[in-house]
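[1] sequence plus predicted model, see below.
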Amino acid sequence: LKTIIVEIPINSPIGGNVCKRVTPRLVAQISNSKAALDTLDILAEISVRFGSLLTQDMNKQTQNALLPLLGHPRPAVRKRTTVAIGNLVMHTNDELFDELVKRLLVELNKSADSKEKLRTLIQCVGALSRFSAPRLGAYLGQILPLVIKYTQTDNDDELRENCLQALESFVLRCPTEITPYITQIVQLCLEYLKYDPNYADDNNYDEEKEVEDNVEDEIMEEDEEDEGEEGEVEDYSDDDDISWKVRRSASKVLSAIIGTRGELLAQLYQQVAPALIGRFKEREESVRVDVLQTFIVLLRQTLVTAGDFAHDSADIDLTGEETTKRRRGAGGPSVIPMDTEERLVTKINQLANFEAAMCLSVHHLAFKYPPPHSPKQLLRNQVSRLSRALSKQLVSKSTQTRQTGFTLLRELVTVLHGGLENHIGLFIPAIESSLSTATAEQHHIGTNSNLKIETLTFLRQLFKTHPAVVFHKHLRRLCTPVITSVQDKFYKITAEAFLVCIELIKVIRPIEYDRTSQSYNVQLLNPEFKPYITQIYTVTMQRLSTPDADQEVKERSIMCLGALLSQAGDELAAKQHTAFNVLLERLRNEITRLTTVKTLTLVANSPVCTGDEIKRTVLEAVDDVAVLLRKSNRQLKVASLSCLEVLVKRYGKFLDPQSFTNLLTELRPLISDADLHLLPLSLTTVVSILHANPGSSLIIKNDILPSVFRLVQSPLIQGAALDSLLTLFAALVRTNAQDYSLLVGGLVEPVANDKQVQLAVSKQS
């Protein structure tokens, strides 16, 4: 019967017959103990699929039949009854719902001596909050004191777990009604987060005493070795100990509070964060991972709540532009650069608008000197303790703990845009061991791969968010495992390792762009670091020469080669010929041309990659890139236009006139208002051509200007498109002042013609 009901479509008219004919018979035989389990399953399925077709009289009969089963001696029957009631209340009216809740409250008050019945009643209340939270919220003032009271009942960890699970559901689904009780719930959860009656441990974490730290290390290592076996402490059996479920439930309640109460973030950092850090040493792996996940929720909530104060750094690529980044899965705001105080003062002085200057200064100084009790500052104050506690877990045997730990670190450096400058050394051993080849003990290859990927993802973010100089003393231990990971057999590890290598190259040879002087600050490569550049180049070329490489690996290897040439092209002078030939080959490959175009743009902007080889490459590539403007792939068009602009600006004086003619021919179809994103790029490229080769002005006047004059009449031209249009007119006049009359005439003619037409119409009327 259940199979038949499951197969009936929800919108089928047969559903009405099922409700009329089957439901009454099921309710009638629900008291039959032999068929109770199956009957409850079918009733729950009918409520889910056809509950809206049930009459309120039928709902009342069903509810009255289900309630007595909450006291059934069989746990399975009680559990399925709870599920059936939860599915039923979605379709009952307010009168039936009120009656149900009142009966549950009566039972909760008089069942204090029956632990099994209490557990079922608490589970039922939790189910009501999941299926009908708005209506249950009205009774939360009566329910919560009882739940909190039973949470503190002695010698019943299962009841305590059920109560905490109900509290978690209330926090998530009744946010308004639960507000007066949040502080009390937090205190309750902090108490049970460390609830471990069968294990003797000092919960007072003293971060100042190294002796105590060492003792904790020894205890933690012994616990991890004994995990899952007969416990040696207090002569108890892990199999009989379920207190870990209480600690895990308490952690989940705290996670729910953190995720829904951004306004309490400062308070949570003062009360909850230290307790979570203290429980990183949790002996039960599942609880330890949950505690780490709860702290991750705290970090992500900080990123969301921080607003504009989340901005303090940006990648400065070799074009001198700021590349904003969205943090993954976090939903955080984009990132803008954090200026030094001197540059900030310069900016303020240059701003004509005093109000804008004040806003800028307040924004940047508030980030550099945040309020002492702001969430981010409170987090910074705990980084030292967090680092020491977490570094111990990252070298444990538990792969899941290590993976979650690296996720936590990644979120930490994302929120603070750094913060580990003084603690990086603590994590070097964990990074080395996590990126090493799986040993005989680490036989779960899939799990080990996930750990490697998470470690590499953290490393990439670590390199992005910290000054290069803080890594220099650790490069010997960092470079080898990262470069080795590029050669991993699993393509996802290789692809992520290439991204880390790109950031690692920037650490080995940082190049900074000074916006004040509009110049690059290029430092000589430390001779000790040159072998790392060579090693990265070698493994990159090996991957590029592999014909059956994964698409993602191909793209990342091209990007890595571009980073090598743009950051250390002068150190790879002897290898430039081979490297640029590979880029040209990839440019002509349909699969890799988009990535190659972007890479070529980066390399062409480099202040250190100069000489005959790049000049030769540009001269060969210009026509190939220009042809790509014909393709329908919009992303490829955007990348090609950006690339052409850079190539013409940097190497336009070496291009022959025919190349400029070909470029303008390909650009002409793009000079329209059909795509307002491509238009500014196209016009800017035309301006670059005009600057690089003033002789192209004749072709521009004949082929491009007619389209430009049509654009002037378009009502869509505004913003970047309008600015680019004005720049083009200015460039044309500067190139040849005699064209002034021609340009003015072209601009005035549409207006004059329009006036003549209007005059003719008025005369006819």
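    Cool, the structure landed. Numbering: from 1, shown residues only.
[2] contacts and neighbour counts: CA atoms only from here.
    Noted.
[3] strands of this protein, residue ranges please.
    Remark: strands assigned in the chain by DSSP state E are 315-316, 322-323, 511-514, 519-522.
[4] between those strands, which gets nearest to Ser384?
    strand 315-316 (26.1 Å; CA to CA).
[5] which helices and strands does the closest one pack with?
    Packed against strand 315-316 by the contact rule (3 or more CA pairs under 8 Å, 6 or more residues apart in numbering; DSSP states H and E) you find strand 322-323.
[6] returning to that earlier point: let me have the strands of the chain in CSV, adding mean neighbour count as columns.
    Shown next, in CSV, are the strands of the chain (neighbours: other CA atoms under 10 Å):
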stretch, mean neighbour count
strand 315-316, 16
strand 322-323, 15
strand 511-514, 17
strand 519-522, 14
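[7] okay, pairing it with this:
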Amino acid sequence: MTDVLDTLIYLEVPRILSHRENIGDFLTKLGPLLISRFKEREDNVKWDIFHAYTALLSQIRSLIPNFSSITLQTDSEKGEGHESCGDVETVRIGGAILLKSAASHEQIAVLEALDAQVPMLVKAINKQLKTKTLKTKQCCFILLTQLLRAYPGALSDQLHLLVSGVASAMGDRSSNTNMKIDTLSFLSVALCSHPPEKLHPHMSVLVPLIVRAVGDSFYKVSAEALTVTLSLIRVLRPSHPSACLLDFTPFVSAIYDAVADKLKATDIDQEVKEKAITSTGLLIATFGDFLSDKASACLILLSSLVLDEILMRFQLPACLPILLERLRNEMTRLVTVKALTTIVNSPLKINLGAILPDIATLGLLDSLTTKYAHGGLDGEGMQKILAETPALVTELDLQISQLALNFVADMMATHPELIPECLSKLLSAFVLLSQSSLLQGATLTSALNLLDALMRNPVPNKPSLEELLDELTAPVFAHASLPRQAYHSISACTAVVASASDDLSKSSRLAKQLAQQLRSPDTTDGVRLFSLLTLGELGRKCPQVYENDPSLKYALIKLLKPELEHTKQRNSRPEELLVDAFNSSSEELKAAASYSLGMLAVGNLETFLPFLLKQISSQPKRQYLLLHALKEVIGSESVDARAMEFFRPRIEQIWPVLMEHAICPEEGTRNVVAECLGKLCLVHPESLLPRLKGCATSKNALMRASAVTAVKFLIVEQWTAADDMLQCAMAEFLQTVTDSDLNVRRVALVAFNSAAHNKPKLIRDLLDMFLPSLYAETVVKKELVREVEMGPFKHTVDDGLDLRKAAFEWYMYTLLETCLERLDVFEFMTHMESGLKDHHDIKLLTCLMLARLASLCPTQVLQRLDRLCEPLKAQLQSKTKANAVKQESDKQEELRRAALRAVLALHVHVPDAERQQQFAELLTMIRSSPELNALYQSVERDATHRSFTAESIMETD
């Protein structure tokens, strides 16, 4: 029987790892057989059996890579079977409630089969944990860890059977370090993946084991135990009060004692040191009230006893200076900042008075200003910090600038009396930053928030509205030309200051001044651009400026219509001023006028939208710019519910206008139309999505391209009402992947890349139907390759290159990550191999793809390794011509690095790769070449650094 089973394992395990599409059948048929043979007497066979079942679990994890995304909640108290939570249809499996809209039928079936096997599995493992063979115990914990990664919460009703095995593995003197690390890894996953109430009954056994492991002399065991401690703290006192049913007081002192010993030690490994700091931060943030109160009470009672010295270790002020000391050390600064931020963000208001004056880290200070708004941050220390802040507001580091701006804005709201001493330098730095082409996005938002805070809070000796505007706008008049983004930034700042002042008369005077600047013949293009943008920003942020001053309307309309100077056009409106700016010879002014017209409409939809639609219909030469203005209106986040109610009836007027321009020969115009169509469908999917689906089958290729491009803008990050309808229509849209028109196929791939990346559920069930068409686009098509004569030279043009790049990029960056369970990996690799021999850009893509595939499917890659080595070898051996220009040399260097990264990934992730002859020869060739070996070592160092950085971030988050 042993020989038969051994043979079965060696035959079936490769099949399990190679055919993910049959994982449900393998689990149902093979799983119970493997579990029944855990009692095998021959150790080697037993370990292979464990490996086979672990391989099954690994494939299930690949099938469901993000379990939380398909789960509504975990709750063992509700009934079994199918149920509905509101309008969301769900299905219960064990203690998990799965969203039927997010989980596929295959995922549900596999989880149900696995859940049914868990009791039998745990019972068999429990018996094996009582054996004396360390490797068998290790196999048990490795399997259980993989089980919880594939099916979090699987052991909710079985934990009591495993606790004694954990205690034995951790407490047995014969247990080696690997045994302890594997056991701790299991505990870490178990604590994270089960509800606290399921774990609380076992704390009296688990806490002493973990505390003892924290003090272990071997740094790897101690580091792993500190990782477990982070999860343990969250279990003992969950953030949700209703989940905290445990009296945690008997455990806190022991945990604090063990962690504090590691925190105070100076001669320990860096990893242990960092994890001790992180654990201390979470410990204080979670139990700070208990630790502080206990210390105070005990010190009063036992002040005359020798125990005072011991009890002082539980007093927070004694611990916080240690963290402050770690903050001054460059090696531990980052992790300490994150630990202190955790403490500050705690729902408990921890007394940080002992160290507040010395903390000068922006991210932490931002939290501190909110947490201690009414005391604790004033004083000389904070004055020094504020004095240093202006130097941090610079384009050299926008992330630091953003944090500095947020911090000062918060201080203006909570401690305005501390601002005056640094305000002058801060505004000078701010003005310099506003001239940067890099100031946009989140940093620009922080800059605008600071100005809003300055205007709305009682900051002593702050400049008046006029003085502040003069300082902010000075660069516009002092410099003949600024970066385009600078004009946008300064105009936004100007509008925010005017709006925050709540002085409508001064804001109106500002608008008149801007109008006069546009009117003056001596005005430079830069000032005109600034004036146009600011008029639009004012219309969005302060629309009352144009509503309450008819004389302003008249002044505005005259600016770009000089012939009206001596006529009385009392009913002229400001929107006409911006439309007339479309006649300018400057493309920048035209674009600014388009943006500003859209902003005017956003601020006052009822007044300006009808005008905009009329202009689109009556001004064919201006339609591209007018459509851009309409796009600003449709996509603006500032369109509120009331305005949207006005907007809905206008859709029937907007749609025909967009349809008319959806067949424009200019791709830029079609792209703007497509964005408008997609965003309109989000507003009213019931009536508009069927129309868009009809456009996808139009006889006009340009219309089909516009319709498919619109799908990309229908897919937003949040789930919307349009998603269910879009999922039903997705098959029709996907048909365009096989369109006869090359451009339609290209935009289809781009659009569905967006779907696969953001909402794979929309296309996952359709992949079997359309993957052959996708794979067909990865092949070089001779009919699309042509020669073009350029003087005496002939140049080869590949019209299918962009399409192939789109196809490779789609399933490289997207399907591989989001729909791996739907792919036949061997067919996938067949087409990937062709990419390794294609154009330079596609070679880069496929090298990155191969590196990712090596980590996701190492066993399948091993079976094709011989075929992958040859193109990689060719890339590494190729050389540029002697007379090659620097650009060609740089491209070749880039390709070599990409190939070496792929080789490194194969070496690291693919088991027994070096035993494969072709790969061994490839490594030998690299190591024997000084040039390639140096590059390979450089790539290896970069990979190690990235891995260490990522791990550090994950551990300290």
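    Noted; the coordinates are in hand. Only a predicted model underlies this, so the values are computations on that prediction, with no experimental measurement involved.
[8] TM-score of the superposition?
    Once superposed, chain against chain, the TM-score is 0.53 (TM-score structural alignment, normalised by the length of the first structure); 451 aligned residues with a CA RMSD of 3.8 Å.
[9] hang on, the earlier thing: make JSON lines out of the strands of the first structure and add distance to Asp739 of the first structure.
    Shown next, in JSON lines, are those (distance: least, CA to CA, whole Å):
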{"stretch": "strand 315-316", "distance to Asp739 of the first structure": "39"}
{"stretch": "strand 322-323", "distance to Asp739 of the first structure": "36"}
{"stretch": "strand 511-514", "distance to Asp739 of the first structure": "37"}
{"stretch": "strand 519-522", "distance to Asp739 of the first structure": "34"}
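[10] select, out of the ones you listed, the one closest to Gly86 of the first structure.
    Between the strands of the first structure, strand 322-323 lies closest to Gly86 of the first structure; by CA to CA that is 49.9 Å.
[11] what's that closest one aligned against in the second structure?
    No residues of the second structure are matched to strand 322-323 of the first structure when aligned by TM-score structural alignment.
[12] so what's the gap between that strand and the chain middle?
    Strand 322-323 of the first structure sits 18 Å away from the centroid of its parent chain (CA atoms, centre = their mean, to the nearest Å).
[13] against Leu232 of the second structure, how distant is the alignment partner in the second structure of Gln567 of the first structure?
    Using TM-score structural alignment to pair residues, one finds that Gln567 of the first structure aligns to Thr286 in the second structure. Here Thr286 of the second structure is placed at a distance of 11 Å from Leu232 of the second structure (CA to CA, to the nearest Å).
[14] what do you get for Val476 of the second structure?
    Taking CA to CA, one finds Val476 of the second structure at 58 Å from Leu232 of the second structure.
[15] same thing with Leu626 of the second structure?
    When distance is defined by CA to CA, Leu626 of the second structure is 59 Å away from Leu232 of the second structure.
[16] before we move on, what about Lys794 of the second structure?
    For Lys794 of the second structure relative to Leu232 of the second structure (CA to CA), the value is 70 Å.
[17] of these two, which one has the most company?
    More neighbours surround Leu232 than the other of Lys794 of the second structure and Leu232, with 24 against 11 (other CA atoms under 10 Å).
[18] thought Leu191 was touching that one, still the case?
    Yes - checked against CA atoms under 8 Å, the pair Leu232 of the second structure and Leu191 is within contact range at 6.5 Å.
[19] quick one, what contacts the nearest residue to Asp312 of the first structure once chain neighbours are set aside?
    Nearest residue to Asp312 of the first structure, sequence neighbours excluded (CA to CA, 6 or more residues apart in numbering): Met338, at 4.5 Å. Met338 of the first structure makes contacts with His311, Asp312, Ser313, Ala314, His364, as judged by CA atoms under 8 Å, 6 or more residues apart in numbering.
[20] what's the most distant pair in these?
    Ala314 and His364 (13.7 Å).
[21] distance of Ala295 of the second structure relative to Tyr487 of the second structure?
    Using CA to CA, Ala295 of the second structure is found at 58 Å from Tyr487 of the second structure.
[22] higher neighbour count, those two?
    Taking neighbours as other CA under 10 Å, Ala295 of the second structure and Tyr487 compare with Tyr487 leading, 28 against 17.
[23] Three-state assignment for the more buried one, please.
    Secondary structure assignment for Tyr487 of the second structure (DSSP: H, G, I helix; E, B strand; the rest coil): helix.
[24] many thanks, I have nothing further to ask.
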